[in-house]
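1. Next input, structure requested:
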Amino acid sequence: MNIEQVRFNMVEQQIRTWDVLDTDVLDLLHVIKRETFVPTEQREYALMDIETPLTPVSKTQKMWSPRMEARILQDIALDGSEHVLEVGTGSGYLTALLAARSNKVTSVEIDPALTAFAAENLRRAKISNVSLHTGDAAHGFASAGPFDVMVFTGSMEVVPEAALTQLKAGGKLFAIVGKAPTMYAKILRKSAGGMITERTLFETQVAALENAARAPAFIF
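-> All right, here's what the predicted structure looks like:
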């Protein structure tokens, strides 16, 4: 198998066709090798249009599909100056992409085995502008904030108010909001005056973030 040909096909057939046209993002996918961020047992699936399992490191967690990672990287439109919070480090691949496009990434993972796995992947890739933490950041990570950009990699029923308070004026927060089977990828922005606006990107469905914020129950 010619891995570079497979990578080229991934970019051209999976990703570019999903409205990812930013050449800097597309070029980055050739530089940071996705297959080096997955367990050895899963490498044959690393460039497929699927959510890549992270077994045996994690029995439950999966990476987003390559096109999802690329689309989000494009849509949050980093300019290289930002301090980014990523909630849900996983394998560290999206972390690496974010780090390549920003000034600094603080990434928090609730599973210590995945934190260790991501740390080794990032070390091998020589990514040095990432601070990894093990903990629960479902409502943000105030001790390292405020942040220019926040990216939550698991879904939530609502965006927690506590997270929005950790966002700088002019900042952006990406989240997948809703309950299965109806979820939407959204970018929320905070104005200089603190007003929050949101833009819906597309409909999708991903696993819920552990301890994610829930919508208040209706009482009749």
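2. contacts, neighbours, all on C-alpha from now
-> Will do.
3. In the protein, spot the helix with the most residues.
-> helix 112-124 (DSSP state H).
4. So R189 versus G171, what's the distance?
-> 6 Å (CA to CA, to the nearest Å).
5. what do you get for R16?
-> Counting by CA to CA, the gap from R16 to G171 is 27 Å.
6. who's more crowded, those two?
-> The neighbour count for R16 versus G171, taken as other CA atoms under 10 Å, is higher for G171 (23 against 18).
7. Assign a three-state SS to the more buried one, would you?
-> Three-state call for G171 (DSSP: H, G, I helix; E, B strand; the rest coil): strand.
8. Spatially nearest residue to it (excluding sequence neighbours)?
-> Closest residue to G171 apart from its sequence neighbours, by CA to CA, 6 or more residues apart in numbering: D148 at 4.6 Å.
9. same question, P39
-> Excluding the flanking residues, the one nearest P39 by CA to CA, 6+ apart is L54, at 6.3 Å.
10. Neighbours of the one you found, how many?
-> So L54, with other CA under 10 Å, has 21 neighbours.
11. pretty sure it is touching Q42, no?
-> Yes: between L54 and Q42 there is a contact at 7.2 Å, judged by CA atoms under 8 Å.
12. Specify the local secondary structure of A162.
-> Quick answer, by three-state DSSP: A162 is helix.
13. contacting residues for it?
-> Residues near A162 by CA atoms under 8 Å, 6 or more residues apart in numbering: H139, G140.
14. how about the strands in this structure?
-> 83-87, 104-109, 130-134, 147-156, 167-179, 182-190, 196-204 (DSSP state E).
15. Give the other helices and strands that the first one contacts.
-> Pointing back at strand 83-87 there. Contacts defined by 3 or more CA pairs under 8 Å, 6 or more residues apart in numbering; DSSP states H and E place strand 83-87 against strand 104-109, strand 147-156.
16. What of the third one?
-> Taking 3+ CA pairs under 8 Å, 6+ apart as contact, the helices and strands that strand 130-134 lies on are strand 104-109, helix 112-124.
17. Of all these, which one is nearest E4?
-> helix 112-124 (19.2 Å; CA to CA).
18. Second input sequence below; structure requested for side-by-side comparison:
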Amino acid sequence: MFQDEKSKMIKDQLIGRGIKDAKVLKAMSSTPREEFVRERDKLVSYADTPLSIGWGQTISQPYIVAYMLEILDISKEHVVLEIGTGSGYEAAILSRLAKEVVTIEIVEDLYKEAKNRLENMGYKNIEVIKGDGYRGYEKKAPYYRIILSAAPTDIPEALVDQLALGGKLIAPIGGLFQDLVLIEKDESGKIFKERLLPVRFVPMVRE
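-> The predicted structure follows:
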């Protein structure tokens, strides 16, 4: 039922805007976005916009998801940390790109829903954690890739500490005005930051 909408999303919203990474395009083509939105939004699940998933949170615009994943250049050897599970959509895509995904959600109801949804859909390499994303998840660190799906005003120090040498972190940063920022940690531990483009994400919640 949704195949035409999904194909149009891939062609117009992603390829049409310059997304070239075949792995990302394949992962997003293989992930049923309609299963990660509210029932009332299923008919617009492939629209070029973020959608509310309740509790003040959203499922991100498809292009922004693809853009962030392309920048991260994820491989099957990587363990990835995602901050802000939401409905589980991005974690599902990440699971097709990475060796393992650890995803943290602070909102209890979203955590339970996403965990059940991902398990019922058969995703095996995703660990859903209930917790404060500002603290990361040290148990599985270091992470070669870290992605934030909500905006802190500054990058949490714990997340930079849990980033592996040679790793990349991408996050929206700011308050009213936000920028998507790429952080890279070289093999000596030196940190490099690059501002990529202006964005608008929901604020990152903390305990």
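19. And the longest helix of structure 1, what does it pack against?
-> Helices and strands touching helix 112-124 of structure 1, by 3+ CA pairs under 8 Å, 6+ apart, are helix 93-101, strand 130-134.
20. now it against helix 93-101, angle please.
-> In terms of direction (axes from the mean of the first three to the mean of the last three CA atoms, to 10 degrees), helix 112-124 of structure 1 departs from helix 93-101 by 40 degrees.
21. which residues in structure 2 does helix 112-124 of structure 1 match up with?
-> Aligning helix 112-124 of structure 1 against structure 2 (TM-score structural alignment) gives residues 108-120.
22. ok, for the spatially most central residue of structure 2, nearest residue in space, not its chain neighbours?
-> Structure 2 has E90 as the residue nearest its centroid, 4.5 Å off, counting by CA atoms, centre = their mean. Closest residue to E90 of structure 2 apart from its sequence neighbours, by CA to CA, 6+ apart: V65 at 7.2 Å.
23. And for the aligned residue in structure 1 for the one you found, the neighbour number?
-> Mapped onto structure 1 by TM-score structural alignment, V65 of structure 2 lines up with E69. Look at E69 of structure 1: counted by other CA under 10 Å, it has 18 neighbours.
24. and the gap between E69 of structure 1 and T52 of structure 1?
-> From E69 of structure 1 to T52 of structure 1 the distance is 12 Å (CA to CA).
25. Around M10 of structure 1, how many other residues sit close by?
-> By other CA under 10 Å, neighbour count at M10 of structure 1 equals 18.
26. who's in contact with the residue lying closest to it once chain neighbours are set aside?
-> Sequence neighbours aside, L47 is the residue nearest to M10 of structure 1 in space, at 6.4 Å (criterion: CA to CA, 6+ apart). Applying CA under 8 Å, 6+ apart to L47 of structure 1 gives the contacts V6, R7, M10, R34, E35, P66.
27. Once you drop chain neighbours, what's closest to L165 of structure 2?
-> E187 (4.8 Å).
28. What's that neighbour aligned with over in structure 1?
-> Match for E187 of structure 2 (TM-score structural alignment): A192.
29. Can you give me the distance of that match to G170 of structure 1?
-> With CA to CA as the criterion, A192 of structure 1 and G170 of structure 1 are 6 Å apart.
30. More neighbours: which of the two?
-> Per other CA under 10 Å, whichever of A192 of structure 1 and G170 has more neighbours is G170, with 15 against 11.
31. The more buried one maps to what in structure 2?
-> Aligned partner of G170 of structure 1 by TM-score structural alignment: G166.
32. contacting residues for the spatially closest residue to that match that is not a sequence neighbour?
-> Counting by CA to CA, 6+ apart, G166 of structure 2 lies nearest to D186, which is 4.7 Å off, once chain neighbours are set aside. D186 of structure 2 sits next to L165, G166, G167, F192 when contact means CA under 8 Å, 6+ apart.
33. Please look at the third one and E184 and confirm they touch.
-> Meaning G167 of structure 2. Yes: with contact defined as CA under 8 Å, G167 of structure 2 reaches E184; the gap is 5.8 Å.
34. Can you list the neighbours in contact with stretch 165-177 of structure 1?
-> 76, 140-142, 145-159, 164, 183-194, 204-206.
35. how close does L122 of structure 1 sit to I3 of structure 1?
-> 20 Å.
36. Which of those two has more residues huddled nearby?
-> Each of L122 of structure 1 and I3 has its neighbours counted (other CA under 10 Å); L122 has more, 21 against 12.
37. isn't that one right up against A96?
-> Yes: L122 of structure 1 is within contact range of A96, at 6.8 Å (criterion: CA under 8 Å).
38. Identify the residues contacting Y134 of structure 2.
-> The contact partners of Y134 of structure 2, by CA under 8 Å, 6+ apart, come to P156, A158, L159, R206.
39. Now do the same contact list for Y144 of structure 2.
-> Applying CA under 8 Å, 6+ apart, the residues contacting Y144 of structure 2 are H78, V79, V80, L163, A164, L165, G166, G167, K168.
40. That one maps to what in structure 1?
-> Using TM-score structural alignment, Y144 of structure 2 lines up with D148 in structure 1.
41. Neighbours of D161 of structure 2, how many?
-> By other CA under 10 Å, neighbour count at D161 of structure 2 equals 16.
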